[in-house]
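*Asks:* Next comes the sequence, and after it the predicted model I'd like to discuss.
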Amino acid sequence: MDNLNISIIGVPLDLGQSRRGVDMGPSAIRYAGAVERIEAIGHQVIDEGDIRVDMSSRGQHGDSNLKNLDEVIQANTDLAKKVAEVVERGRFPLVLGGDHSIAIGTLAGLADKYKNLGVIWYDAHADLNTAETSPSGNIHGMPLAVSIGLGHESLVNLYRDGQKVKPENVVIIGARSVDPGERELIKEKGIKVFTMHEIDRDGMTTVIENVIAYLRSRDVDGVHLSLDLDGLDPIYAPGVGTPVPGGINYRESHLAMEMLEDCGMITSVEFVEVNPTLDVKNKTGDVAVRLMGSLFGEKLL
């Protein structure tokens, strides 16, 4: 990437899931040296601070299939406004979570500028559930479905009405835990998925080459990377709320970030689901920052 003007936006939200602690994710990533590492590469960074999240009424009301719905809507609406404002100022948004429900707000905010946005979903999970298919009612398992226009109307119509991303512009990398309803939706909508099977069989180089070629064939006007740390194997990223064994390894993840940097297509990024209460000496926050280094152009030589 050329030298960028990057705005960091923290979203200390843990209301999209059931385990406490992921609200401290933005602080853990900052503590691991995100700003310093990105600035050392040559980019200009402004930390815009955190979106305010109201925790006072957690779990007191709402549909059991859409837990903490009102609070998730409010936080994501505020995030969408902030992302849209940052993009309007010509800056590159780097969003730090927080649980993965924050992608609803990120993608809503990006939709003001990008009318044919591509999305790379680097995750162990598809996050394509709705209230009808979700086994848990946790909204962090729904953001991709919401963003392609499926789910509760107040989530789908958050910030601006309707679909924010076309399903054919979505690519999921690293999936290895997919619910039955999500599996049906992937087939119905023709969503491109590279599971761990493809990564194991073909290698990360081939997978990322195919991802880049696919998104270019879609003539996207920007690409958002939504990186859930549980996409990595829990050996490398233990501090996540929903770890799934058999994931992407540390070096494969760096290679993926390096190749995405080389292609020059990435226009916004979020790193989510870092939970310091489940971590070991901030290992997962540190991994997030190291991957940022590769994504933003850090070179060994």
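*Replies:* Arrived safely, thanks for sending.

*Asks:* alpha carbons only for contacts and neighbour counts from here, please
*Replies:* Will do.

*Asks:* Please settle this for me: is residue 235 part of a strand?
*Replies:* No - using DSSP: H, G, I helix; E, B strand; the rest coil, the assignment for residue 235 is coil, not a strand.

*Asks:* ok, the spatially most central residue of the chain to residue 72 distance?
*Replies:* What sits nearest the mean C-alpha location of the chain, by Cα atoms, centre = their mean, is residue 226, with 2.7 Å. According to Cα to Cα, to the nearest Å, residue 226 and residue 72 sit 18 Å apart.

*Asks:* and what of residue 201?
*Replies:* 38 Å.

*Asks:* Mind checking which of the two has more residues around it?
*Replies:* residue 72 (24 against 10; other Cα atoms under 10 Å).

*Asks:* Below is structure B, check it against A:
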Amino acid sequence: MSALHPPTFEWVGPSDDPNDEQFGDVVEPTTLDSADEYDVTLVGEPYDGGVIGRTGAKDGPAAIRVALAGLKTHHFDAGPVARVGDLGTVTLPTGDVRAVQRAVRSVAASVHETTSVPVFVGGDNSLTYANVSPLLADSLGVINLDAHLDVREQRHGATSGTPYRQLLEAGLDAYACLGARHFETSTRYHEYVRERDGAVVTAEEVGDDPVAAADRALDAMGDVDRLYLSLDCDVLDATAAPGVSAPTPGGLTTRECFRLLHHLASDDRLAGFEVVECAPPLDRDGLTVAAAARAIAHVVCALGGDGS
């Protein structure tokens, strides 16, 4: 059985300037019993057993925490972030991907029962199914920032390429992929999404107008009661995020990605966020880790900025 291991990372900001409030100064270890005291809580998921391609995402949570600790808390529009809780790291069982998904789902369900919005720090995309499925009892939509649609058939079991097919088959009400890349998806999988009234917004459309692209994804959510947001780091261009399983050209810039995330996370229906497929062993100069940490910062600020 999977469980949450208490936080072991020491949240300390590296700057010695007393005016530099950093995430290391505002993130605090917490437990499920105390999670309601925070607008946002972090959950580490160090797993890459479902990856199609190059592994390394299991090292994402530790590296992202280090990078996040050193970021300043101030956002020019939203003000500094409020306190953030760290629930620790999921202890993962052995077994195939479906067994891991079942175990992680039980932890995610407990986290979703709190009033805090969880930020799952992955880890690979196969755990998206586990993170989202406890929310399916409600009217739910998912917006996936990703180069790929991840609706592959489960020919040999669940993988990082199957989570949205699993969710759609389990009753997901609305799905949109934001930042999809040409020549990265099979025609049949695009048809599968369209047949289910899903939306695909390409990287080019994001480049033309990020806010309009985000609004198109939100429009595809219809009147769902709750919204889940996922960032697969491979949505970023390979120059911005080399440390992913499948880096390719033609992706989003980090600035486009951050603008999308802040806009989407400002929707008051947001019930959860995740960052997946950040693989530090494959990274160059810490670019992907830095992007993943700043993505979390933008979402946290949208959820918990104090507006000062």
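*Replies:* Arrived safely, thanks for sending. None of the values given here were measured: they were computed from a predicted structure.

*Asks:* Would you pull the TM-score for this pair?
*Replies:* The TM-score (TM-score structural alignment, normalised by the length of the first structure) is 0.79; 262 aligned residues with a Cα RMSD of 2.6 Å.

*Asks:* What distance do you get for the residue nearest to the centre of the first structure to residue 93 of the first structure?
*Replies:* In terms of Cα to Cα, residue 226 of the first structure sits 12 Å off from residue 93 of the first structure.

*Asks:* Can you tell me what residue 233 of the first structure aligns to in the second structure?
*Replies:* Mapped onto the second structure by TM-score structural alignment, residue 233 of the first structure lines up with residue 237.

*Asks:* How many residues are close by the counterpart of residue 32 of the first structure in the second structure?
*Replies:* By TM-score structural alignment, residue 32 of the first structure lines up with residue 67 in the second structure. For residue 67 of the second structure, the neighbour count with other Cα under 10 Å is 19.

*Asks:* Please name the residues that touch residue 67 of the second structure.
*Replies:* Residue 67 of the second structure sits next to 289, 290, 293 when contact means Cα atoms under 8 Å, 6 or more residues apart in numbering.

*Asks:* could the residues you listed be laid out in TSV, adding secondary structure and neighbour count?
*Replies:* Converted to TSV, the contacts of residue 67 of the second structure look like this (DSSP: H, G, I helix; E, B strand; the rest coil; neighbours: other Cα atoms under 10 Å):
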residue	secondary structure	neighbour count
289	helix	29
290	helix	19
293	helix	22
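
*Asks:* Which parts of the stretch 201-308 of the second structure are strands?
*Replies:* Taking DSSP state E, counting those that start in this stretch as the criterion, the stretch 201-308 of the second structure carries its strands at 226-232, 270-276.

*Asks:* Ignore what I typed, I meant the stretch 1-150 of the second structure.
*Replies:* Using DSSP E, counting those that start in this stretch, strands in the stretch 1-150 of the second structure cover 3-5, 27-29, 40-45, 74-75, 79-80, 84-91, 117-122, 140-145.

*Asks:* Select, out of those strands, the one closest to residue 304 of the second structure.
*Replies:* Set against residue 304 of the second structure and scored by Cα to Cα, the strands of the stretch 1-150 of the second structure come closest in strand 40-45, at 7.2 Å.

*Asks:* related to what we said a few turns ago, shared neighbours of residue 226 and residue 93 of the first structure, anything?
*Replies:* Common contacts of residue 226 of the first structure and residue 93, defined by Cα under 8 Å, 6+ apart, comprise residue 269.

*Asks:* Check which residues of stretch 183-201 of the first structure are buried.
*Replies:* Neighbour-count burial for stretch 183-201 of the first structure, counted by 16 or more other Cα atoms under 10 Å, picks out 186, 191, 192, 193, 194, 195, 196, 198, 199.

*Asks:* Right, I'll leave it there.
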